[in-house]
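Asks: Fold the following.
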Amino acid sequence: MAVGPVHETLEALELVDHHCHGAVTAELDRAGFESLLTEGEAWPGFSAFDTPAGLAVRRHCAPLLDLPRHAPADTYLNRRAELGPDEVNRRFLTASGTGVFCVDTGYAPHAVTEPAQLARAAGGDAYEVVRLESVAEAVAARGVEPDGYARAFRGAAEAAARRPDVVAVKSVAAYRTGFGLDPARPTHAEVTAAARDWLARGGRLDHPVLVRQLLWTAVDLGLPLQLHAGFGDSDLRLHRADPSLLTDWLRLTAGTVPVLLLHCWPFQRQAGYLAAVFERVYLDVGLTLHHVGPSRAGAVLAEALEITPFRKLLFSSDAYGVAEFHHLGALAFRQGLAGLLQERVDADELALPDALRIARWTGRDNALRVYRLPDGEADGEAHGERAGWC
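Replies: Here you go, the predicted model:
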């Protein structure tokens, strides 16, 4: 892509990745690596390298392993194994140009870097995002009576939220029940009856009443609430992950905590509508960008920004497992947003100073403001708003 002022600004910008996960610390064989390249399952005769994400890895990640662009998959994996996981993670995390990571620690089917390890490898800082379903399931695993569940969960959630460096909580309600829930806060009697049912059968937290209670507890905690929306693996029912299904709940919780809609594809337009009409709703298109690749990232971002206020879009990678995705997410975001903004500048739809300001807001300052993160370089307007949620 042509280099211009917007591209140069985004290229030099130290990003805030407001939602991601750790990188695997063990060596990966081909099957293990490919399983992390896709949200789908392994199919006989199918290679995850034969996807947009797989092609993007060979094109944009191979040079960071001292390989030519488009290196064959076997060559790529052999070089990756030769360098070892620590060096591979260091190279990709450093190349992402990310200064701050907000790390969801509630999903780790593999041994992955802790937030502090991730930050050290990148030469940046890291904060924790607490996944509330994991808190609830830990409460159940320790043993609790149904009539004591509500108090036990709230106490555990409050304790988790008070841990040093925790800046947000998260729910995966989109996976467990979908968003088509009764928006009202459940009564204690309803929670007790639901807990009796769930605790008797065990398993993941998937009772609609207890998911509702979890969301309302998140509001009571007072921290920003991240909500997975849209794109995910086959465990998800995509039509139930449309964030517009949250409209009534967002009305009831208006004026409380920031709600950050994660990923959103293919519902980025619905998420943009919610951000446009609700003061404290924000969104990103993380995860999507490294799966569509840098060449299509601008199209997704263009739809996300059709009506979204510019102070409402944040950057995230949602990278998990392979550090290639931390790098690819950042690269796709920089290139996609730079192309989109520069196109509008060239069409005289946007002044260059405004484009540069939007680039800084989206890549960095919006997250600093929403999560109240310390930084001395954010622009004065963002800094001045940190006294309250915006």
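Asks: C-alpha only now, for contacts and for neighbours.
Replies: Will do.
Asks: For the stretch 151-300 of the chain, which segments are assigned as strands?
Replies: Ranges of strands in the stretch 151-300 of the chain, per DSSP state E, counting those that start in this stretch, are 166-171, 225-229, 259-263, 281-283.
Asks: export those strands to a markdown table and tack on distance to residue 369?
Replies: A markdown table is the format used below for these (distance: least, C-alpha to C-alpha, whole Å):
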| stretch | distance to residue 369 |
| --- | --- |
| strand 166-171 | 12 |
| strand 225-229 | 14 |
| strand 259-263 | 13 |
| strand 281-283 | 12 |
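Asks: Mind checking those strands for the one nearest to residue 38?
Replies: With C-alpha to C-alpha, the closest approach to residue 38 among the strands of the stretch 151-300 of the chain belongs to strand 259-263: 15.0 Å.
Asks: just to revisit the earlier point, residue 347: which of the strands of the stretch 151-300 of the chain is closest?
Replies: Among these, strand 281-283 sits nearest to residue 347 (C-alpha to C-alpha), with 26.2 Å.
Asks: Need the residues that contact that closest one.
Replies: For strand 281-283, the external contacting residues (C-alpha atoms under 8 Å, 6 or more residues apart in numbering) are 258-264, 271-272, 274-275, 312-314.
Asks: what do you get for stretch 244-259?
Replies: With C-alpha under 8 Å, 6+ apart, stretch 244-259 has contacts from 179-180, 183-184, 219, 222-227, 270-271, 274, 278-282, 370, 389-390.
Asks: for stretch 40-49, which positions count as buried?
Replies: By neighbour count with 16 or more other C-alpha atoms under 10 Å, stretch 40-49 contains the buried residues 47-49.
Asks: from those, which single one is nearest residue 104?
Replies: The closest of these, once distances to residue 104 are taken by C-alpha to C-alpha, is residue 48, at 24.6 Å.
Asks: Quick check: closest non-adjacent residue to the closest one.
Replies: residue 34 (5.4 Å; C-alpha to C-alpha, 6 or more residues apart in numbering).
Asks: how close does the one you found get to residue 206?
Replies: Using C-alpha to C-alpha, to the nearest Å, residue 34 is found at 29 Å from residue 206.
Asks: what's the answer for residue 112, then?
Replies: 26 Å.
Asks: Neighbour count: those two, which is higher?
Replies: residue 112 (20 against 17; other C-alpha atoms under 10 Å).
Asks: and the more buried one, what does it touch?
Replies: 22-25, 321.
Asks: One more, so I can put them side by side:
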Amino acid sequence: MSGGPVLEALEALSLVDHHCHGVVTADLSRQEFEDLITEGGSWPGSSSFDSPVGVAVRRHCAPLLDLPRHASADEYLARRSGLGPREVHRRLLAAAGTGVFCVDTGYAPERLSTPAELAVAAGGTAYEVVRLESVAESVAARGVEPGEYADGFRVAALEAVRRPGVVAVKSVAAYRTGFDLDPARPSDAQVTEAARHWLAGGGGRLADPVLVRHLLWTAVDLGLPLQLHVGLGDNDIRLHRSDPAHLTDWLHLTAGTIPVLLLHCWPYQRQAAYLATVFEQVHLDVGLALHFVGPARSRAVLEEALEITPFRKLLYSSDAYGVAEFHFLGALAFRRGLAGLLQDRVDSDELDLPDALRVAEWAGAHNARQVYRLPGTS
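Replies: The predicted structure follows:
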């Protein structure tokens, strides 16, 4: 893409990544790496490198590991292994240019870096996002009577959000039930009966619609910004049920309470944009999608997200998980995609340059600082 003052400003901007995860701290085998760079897993006879994101890794990450652009997958993985995870993370995180990370700590089947460890590797600052399903499942695992579940969950959630550095909570209701739920707050009796069935089955994965509704309303009571996974995910999700338009009635009921952050959103970025336009509390990002489509297509996704979205409602996230390549590619795709569309509007006199630079800074950093009340907010 061509350069210009908007790209220069975005490249100089220290990003606020308002939703991401840690990186795997151990060495990765080829199979483990390939599994981490796809939502679907790698299959016999195929390679995750034979995909848009695999090509982006070889094109854009290889030079940061002292390899030529488009180095082969074998060369890339050999070099990555030779450098070791600590050096790979240092290089890629530094190149991402992210100064602040809001880290979801609720999903870690692998040993991931903590928020503090991620911040040290990147030379930045990190905060924590509490995943509420993990809190609920820990309450069940400790043992609780059905009639005591609601209070037990509330107390555990309060304890979690009072930890130093916690700035938000998150729900993966899109994975567990989808959003086509009764929007009303469930009664105490409904919660107790649902908890009875869930706990009788051994607790475990929280996927009861009544208890998910209770979780979302508990998030409102906690008073912190609520992040909601929307759209794109692994094959555990039922994509049509993760359309955020299903949240419309719930958003009416919760108006005037907490900020709601719609994460990722692809392929529903237009529905998310509509909700951000008509509900004061709604914000969105297109993280996760950006590194999967790569810098070559990030502009197209961002253009749809910004068709009607108020400029103070778009945030940056990478949703990077497991590999630092995704922290770097997410930032690269965001900067290039947003700069390209804003610069073209400036060049066609649809937007003046000061406005374009302001929009770029809002999306890349300022909007997140405001929503999460981070230091440096004016």
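Asks: tm score of chain vs chain?
Replies: Aligned and superposed, the two chains score 0.99 in TM-score terms (TM-score structural alignment, normalised by the length of the second structure); 377 aligned residues with a C-alpha RMSD of 0.5 Å.
Asks: Report the contact partners of the residue nearest to residue 48 of the first structure.
Replies: 47-49.
Asks: what's the answer for residue 224 of the second structure, then?
Replies: Here residue 224 of the second structure is in contact with 167-169, 258-259 (criterion: C-alpha under 8 Å, 6+ apart).
Asks: The helix ranked longest in the first structure vs the second structure - mean distance after superposition?
Replies: In the first structure, taking DSSP state H as the definition, the longest helix is helix 324-346. Relative to the matching residues in the second structure, helix 324-346 of the first structure has an average distance of 0.3 Å after the fit, by mean C-alpha distance after the TM-score superposition for the first structure.
Asks: Only the buried residues of that helix, if you could.
Replies: Those would be 324-342, 345, for helix 324-346 of the first structure by 16+ other C-alpha under 10 Å.
Asks: Same question for stretch 291-307 of the second structure.
Replies: So for stretch 291-307 of the second structure, counting by 16+ other C-alpha under 10 Å, buried means 291-295, 297-299, 301-306.
Asks: That stretch: how far from the chain's middle?
Replies: Put simply, stretch 291-307 of the second structure sits 15 Å off its chain's centre (C-alpha atoms, centre = their mean, to the nearest Å).
Asks: contact partners of it?
Replies: With C-alpha under 8 Å, 6+ apart, stretch 291-307 of the second structure has contacts from 52-53, 56, 266, 269-270, 272-273, 286, 290, 314, 318, 326, 329-330, 332-334, 336-338, 340-341.
Asks: ok, now with 7 Å
Replies: Outside of stretch 291-307 of the second structure, the residues within contact range by C-alpha atoms under 7 Å, 6 or more residues apart in numbering are 52-53, 56, 269-270, 273, 290, 326, 329-330, 332-334, 336-338, 340-341.
Asks: for residue 371 of the second structure, what are its contacts?
Replies: Here residue 371 of the second structure is in contact with no residue (C-alpha under 7 Å, 6+ apart).
Asks: Helix or strand for it, just tell me which one.
Replies: Assigned by DSSP states H and E, residue 371 of the second structure belongs to helix 367-372.
Asks: Onto which residues of the first structure does that helix map?
Replies: Helix 367-372 of the second structure corresponds to residues 366-371 of the first structure when matched by TM-score structural alignment.
Asks: If you count neighbours, what's buried in the matching stretch?
Replies: Buried, per 16+ other C-alpha under 10 Å, within stretch 366-371 of the first structure: 366-371.
Asks: next one: stretch 147-163 of the first structure
Replies: 147, 149-150, 152-154, 156-158, 160-161.
Asks: Between the residues you listed, which sits nearest residue 80 of the first structure?
Replies: Using C-alpha to C-alpha, these come closest to residue 80 of the first structure at residue 160, 36.2 Å.
Asks: Could you count how many residues lie near the closest residue to that closest one other than its chain neighbours?
Replies: Distances taken as C-alpha to C-alpha, 6+ apart place residue 130 nearest to residue 160 of the first structure, at 7.0 Å, with adjacent residues excluded. Neighbourhood size, residue 130 of the first structure [other C-alpha under 10 Å]: 24.
Asks: Look at residue 130 of the first structure and tell me its secondary structure.
Replies: Look at residue 130 of the first structure: counting by DSSP: H, G, I helix; E, B strand; the rest coil, its state is strand.
Asks: now swap in residue 127 of the first structure and tell me
Replies: strand.
Asks: Who are the contact partners of residue 270 of the first structure?
Replies: 243-244.
Asks: Helices of the stretch 201-350 of the second structure, start to end?
Replies: Along the stretch 201-350 of the second structure, the segments classed as helices by DSSP state H, counting those that start in this stretch run 209-222, 248-253, 269-278, 289-293, 295-305, 324-347.
Asks: which one of these lies closest to residue 89 of the second structure?
Replies: helix 324-347 (5.6 Å).
Asks: How far away from the center of its chain is that closest one?
Replies: Distance, centroid of helix 324-347 of the second structure to centroid of chain: 17 Å (C-alpha atoms, centre = their mean).
Asks: Now do whichever helix or strand comes after it: which elements does it pack against?
Replies: Helices and strands here follow DSSP H and E; after helix 324-347 of the second structure, the next one along the chain is helix 353-361. Packing contacts for helix 353-361 of the second structure, counted by 3 or more C-alpha pairs under 7 Å, 6 or more residues apart in numbering; DSSP states H and E, involve helix 5-12.
Asks: Dump the helices of the stretch 201-350 of the second structure into CSV; add distance to residue 93 of the second structure as well.
Replies: Listed next are those as CSV, based on distance: least, C-alpha to C-alpha, whole Å:
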stretch, distance to residue 93 of the second structure
helix 209-222, 31
helix 248-253, 36
helix 269-278, 27
helix 289-293, 14
helix 295-305, 17
helix 324-347, 6
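Asks: between the buried residues of stretch 291-307 of the second structure, which is closest to residue 215 of the second structure?
Replies: residue 305 (27.9 Å).
Asks: gap between the closest one and residue 45 of the second structure?
Replies: Applying C-alpha to C-alpha, the value for residue 305 of the second structure to residue 45 of the second structure is 36 Å.
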